[in-house]
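1. Sequence and predicted model, in that order:
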Amino acid sequence: MEFKTNSKAETMELGKKIGALLKSGDILILEGDLGAGKTTFTQGIAQGMGINDYVKSPTFTYVMEYRGKIPLYHFDLYRLKDPEELYDLGFEDFLYQGVLVMEWGSMVEKMLAEDGFDYIKISLLKTGENTRIIHIEDTPKGQGLYKELSL
């Protein structure tokens, strides 16, 4: 379940297609090295959700909120020391109001699964200056998303 993009615009466009399919309560975990395009991808997701605000990395605030028909909550979990800190951030309150996109979310992945939360995990691999391989993990929600994108 992979996509290849050859430019920032193509990465954003794939994010936009995914954003158009998301519903309130969806959780996306984004993984990739620094500079892999996680924030660019999230900008596309926001556009697909009808959000016109400029999306930036929430590195120093943990979470940024963007309003649209469905709110987007953009988390950066890079600085979390313990997965349980996600609950301290009030993520459950956000979850029931909109879509959650979590950069560096692998730290909380096991906890989410153990607590019964379904999620979509997407990995971004930088293969060149502008090229990326974007992989949707084989989770139940990931499979559903991939099928919708392939139609």
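-> Cool, the structure landed.
2. hey, let's count contacts and neighbours off CA atoms from now on
-> Will do.
3. measure the closest residue to Gly68 other than its chain neighbours to Arg67 for me?
-> The spatially closest residue to Gly68, leaving aside those adjacent along the chain, is Ile51, at 5.1 Å (C-alpha to C-alpha, 6 or more residues apart in numbering). Counting by C-alpha to C-alpha, to the nearest Å, the gap between Ile51 and Arg67 amounts to 7 Å.
4. Against that first model, consider the following:
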Amino acid sequence: MKPDPSVSSSAAATERAGAALAARLRAGDVVLLEGDLAAGKTTLVRGLVVGLGGSAEDVSSPSFVLVQSYPCAAVGVQRLHHIDLYRLADQLPELRALGLEEFLSDPAAIIAVEWPKDTLAAWIPADSRVWHCRLTLLDGGARRIEITPPE
């Protein structure tokens, strides 16, 4: 499917893009976030959490803890698992130790994955809808956000 692009000129606009995406998601969905360092991936996740009825203040980058889980109040969605695979090699033992299979199979959650790895595709349940988000830094601090919905 063709991506739906937009341009964000601020963190607040990136959060609004995340909140707008949240309205399209349902429990079991997986959102794969790609982009350069500081492109706004965690900011977009903050918008997802807010759009799902959670608290923006709770959201921080999971770079060092690898996974953050946020409670949500949206109908049918109890939590969002925010996973950052940047520091992990593309190896099964590390992903298993993280508990990735359990997070991805949580039927009451939406999963947002920064820096998705090639091996991740094999772990995503067949009935999950997979969204692709690419954030690109532009001149002047703006960001291009391309969201590709599931096919």
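-> Thanks, I have the structure now. No experiment lies behind these values; they were computed from the predicted model shown.
5. Return the residue of the second structure aligned against the residue nearest to Gly68 of the first structure.
-> Here Ile51 of the first structure is matched to Gly54 in the second structure, going by TM-score structural alignment.
6. And the contacts of the longest strand along the first structure?
-> For the first structure, the strand with the greatest residue count under DSSP state E is strand 120-126. Contacts of strand 120-126 of the first structure from elsewhere in the structure, counted by C-alpha atoms under 8 Å, 6 or more residues apart in numbering, are 26-33, 35-38, 132-137, 139, 141-142.
7. Taking the second structure as the reference, give the residue range that strand aligns to.
-> Using TM-score structural alignment, the residues of the second structure aligned to strand 120-126 of the first structure are 131-137.
8. I figured the match of Ile51 of the first structure hits Tyr70, correct?
-> Yes: A contact is recorded between Gly54 of the second structure and Tyr70 when judged using C-alpha atoms under 8 Å, the distance being 7.0 Å.
9. Would you map the strands across the first structure?
-> Taking DSSP E to define them, one finds strands in the first structure at 2-5, 27-31, 63-66, 72-76, 99-103, 120-126, 132-136.
10. so what corresponds to Leu149 of the first structure in the second structure?
-> By TM-score structural alignment, Leu149 of the first structure lines up with nothing in the second structure.
11. count of residues packed around Leu149 of the first structure?
-> Residues lying near Leu149 of the first structure (other C-alpha atoms under 10 Å) number 12.
12. List the residues that contact it.
-> Taking C-alpha under 8 Å, 6+ apart, we find Leu149 of the first structure in contact with Lys17, Ile18.
13. Of the strands of the first structure, which is nearest Leu112 of the first structure?
-> Distances from Leu112 of the first structure to each of those were compared using C-alpha to C-alpha; the shortest belongs to strand 27-31, at 9.7 Å.
14. Tell me which residue lies nearest the centroid of the second structure.
-> Ala112 (2.5 Å; C-alpha atoms, centre = their mean).
15. Could you double-check that that residue sits in contact with Gly28?
-> No: with contact defined as C-alpha under 8 Å, Ala112 of the second structure and Gly28 do not form a contacting pair (10.7 Å).
16. which residue lines up with Thr5 of the first structure in the second structure?
-> That one, Thr5 of the first structure, aligns with Ser8 by TM-score structural alignment.
17. What of Val101 of the first structure?
-> With TM-score structural alignment as the matching criterion, the partner of Val101 of the first structure in the second structure is Ala112.
18. for Asp88 of the first structure, same thing?
-> Residue correspondence, TM-score structural alignment: Asp88 of the first structure in this structure matches Ala97 in the second structure.
19. Good, we can wrap up now.
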